[in-house]
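Participant: sequence? don't have it. structure:
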């Protein structure tokens, strides 16, 4: 119609665009983390969506402290810093309760308790003075629910999807080679190769990492020329849940906190620092009759991360933890306080509480 004729209603125009992009209603669609995340924010917030990985709050350098690097893939980047000397913990050794915790089956209603005195970590006890001393080792600390038939999958297929989702967490955040900086080939192989925006992000993240394409959003990596892990144990606390998602898919959500003890790479180094990463990853195990996918792979719906002592301004593609002597040379930091061991709030709540601040204060390490 001409400009004086009746206009097409917005609802009809949007439906036309969706159907034009999909081709036909019966044809499988190629998944997009961008489209999926926009739809999710519309449902949860009821307001207009921001562009995928477009928003960036004003940068503000935190001072003296351990930095908390908060990474929200579709919204932006949050970084929080730990004020030196505020190393308070829940003792897992040396006078505190060291009984291992049962697996987490639901979100706790409060953070782990703290003690007045603090005990510094050592090479022999790298989790000393930390709630992580009572957490599980590796995948043992990740609670897995019972499988039931859901969406297009049978009970057995759901069980396999849950196992493979946990395999991705192990391959991306626990694998010894990946932690030393190697490319996470096993983890990448589990991501739907037809999810073009995610594949583009992964390719850029490992060839030219920057704030928009940072491998630490999904993968835990340290520069082995600068730091090395203490021992071979990474402490974890978290759980995996699932539900029926779009088009009958099985949507798996993993909300897990990882604690990495490290020392400087130089021979004889004995000062232990800890990098703490909490990630929430939503994975969609799609029906191949409705979504273009490959057997044994999932599509990423969304992913968020909040990282303590991983580097405030550093975008090298590696976590860059700081040690006490380095923190002492910095100015005191500001911003909102964050307890990196607190799992009583959702990742969305944590990001909202942080607001536009990029550097804040972690209350313990």
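Facilitator: Received it, and whenever you're ready, just let me know what you need. Remember, it's a predicted structure, so these values are computed and weren't measured experimentally. Numbers count the residues shown, from 1 in each chain.
Participant: contacts, neighbours, all on C-alpha from now
Facilitator: Will do.
Participant: and the helices in this protein?
Facilitator: 10-22, 33-45, 155-173, 176-179, 185-189, 196-207, 324-328, 347-354 (DSSP state H).
Participant: mind giving me the packing neighbours of the third one?
Facilitator: The reference is to helix 155-173. Of the remaining helices and strands, those touching helix 155-173 by 3 or more CA pairs under 8 Å, 6 or more residues apart in numbering; DSSP states H and E are helix 176-179, helix 185-189, strand 250-264.
Participant: presented hereafter is structure B, for comparison with structure A:
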């Protein structure tokens, strides 16, 4: 066989020539080269892996993935971006749902808080009216007792006190239903003004006069012995013997009381059938300085209203009938100039006194006050003529005089 020829077919036809490179490869190939270049068959494990990859590609194609690939292989950048966007959107939706839930929770908490505040406010406004009804204390229209007291009166009021709800007076609240419930108590409510020199009266004498004027108002309107109809020596000692017979006039009235000479014009005394409720007497009024009748002298005008809660002495029950007696009393005191009476004063020159009394039987003049009660016991009727008077109205002046007594038909006590 020569180079460049190849035996032909058995039929005897001539051979065909092959390219030189193929002939060179045929001559130079050895066993190792043939083994290296021969096609290799895949192992069983490789065939299984190839089948899995092929099946995964088919499933990915069925799902519509852009770049299907075997499990575990990183996704392309576009797929990772799409996944990040979806995750962020899911997180935003979750946060929005959580925020909405928190807002609903806060709204409920705020609504409950507002309701609690309103309920507390409503209870605070109505507790004073509800609690007495629950406990059975007080009468019709009863409310809690006022906790504040009016400041001292320094000038004449512009009008009468405002109306108060109708309430039944009790042993615990004897002034219920009365404007006097917010007035001062006893002697503490009698507050003289500051002492100052007045014309020819020195400051010391003015101070003495104001102090003695208060002592006289306490003795005539608040002294327990006088109120119970006992000794009146405390009043007599405060009246100067040169008071134009004032001390003698009082003594005569106590010994022989008449309608024209009734000692209750100057002092409050209750008859044996009445008894004060408690130890408190409500007081309202003022004390003022003015020009006196003597040369260079001064004048003190004491104008006070006393409210006495009373019950029948025979009624010792737990819920007695309680009424009130209201006495407005004025006392005028002269303070002469120091040159006329150089010594310190220890008694008062009374220039006049007057009283307006309400809540008592006006037809009795025995030197005592007789309160009117609604039920039981025949008493002398109060006068029905003339207009009614509000005994708590301190806006109107009282008449001047000596020993003047005005028993009025009260519009309220």
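Facilitator: Good, I have the coordinates. Here the structure is a predicted model, which means the values were calculated and not measured.
Participant: kindly provide the TM-score of these chains.
Facilitator: The TM-score (TM-score structural alignment, normalised by the length of the first structure) is 0.67; 266 aligned residues with a CA RMSD of 2.8 Å.
Participant: single out the most deeply packed of the helices and strands packed on helix 155-173 of the first structure.
Facilitator: Of all those, strand 250-264 carries the top mean neighbour count, a mean of 24, counting by mean count of other CA atoms under 10 Å.
Participant: next, format the helices and strands packed on helix 155-173 of the first structure as TSV and append distance to residue 342 of the first structure.
Facilitator: Shown next, in TSV, are these (distance: least, CA to CA, whole Å):
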stretch	distance to residue 342 of the first structure
helix 176-179	24
helix 185-189	27
strand 250-264	9
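Participant: tell me which of the ones you listed sits nearest to residue 293 of the first structure.
Facilitator: Distance to residue 293 of the first structure, taken as CA to CA, is lowest for helix 185-189 among these, at 12.2 Å.
Participant: so what's the residue nearest the centre of the first structure up against?
Facilitator: A centroid search over the first structure (CA atoms, centre = their mean) returns residue 279, at 2.2 Å, as the residue closest to the centre. Residue 279 of the first structure makes contacts with 218, 254, 255, 256, 257, 303, 304, 305, 306, as judged by CA atoms under 8 Å, 6 or more residues apart in numbering.
Participant: over to residue 235 of the first structure?
Facilitator: Each residue near residue 235 of the first structure by CA under 8 Å, 6+ apart is listed here: 132, 133, 135, 136, 137, 138, 141, 258, 259, 260.
Participant: pick out the most distant pair among those.
Facilitator: 141 and 260 (13.7 Å).
Participant: how about the strands in the first structure?
Facilitator: 66-72, 76-82, 136-137, 142-143, 227-229, 235-244, 250-264, 273-285, 299-308, 337-338, 361-362 (DSSP state E).
Participant: whereabouts in the second structure does the fourth one align?
Facilitator: Aligned by TM-score structural alignment, strand 142-143 of the first structure falls on residues 190-191 of the second structure.
Participant: run the chain-centre distance for the matching stretch.
Facilitator: Taking CA atoms, centre = their mean, to the nearest Å, the mean C-alpha location of stretch 190-191 of the second structure is offset from the chain mean by 30 Å.
Participant: with stretch 97-116 of the second structure instead?
Facilitator: 29 Å.
Participant: got it, and stretch 141-161 of the second structure?
Facilitator: The answer for stretch 141-161 of the second structure is 18 Å, by CA atoms, centre = their mean.
Participant: likewise stretch 320-339 of the first structure?
Facilitator: Mean C-alpha position of stretch 320-339 of the first structure versus that of the full chain (CA atoms, centre = their mean) differs by 21 Å.
Participant: okay then, goodbye and thanks.
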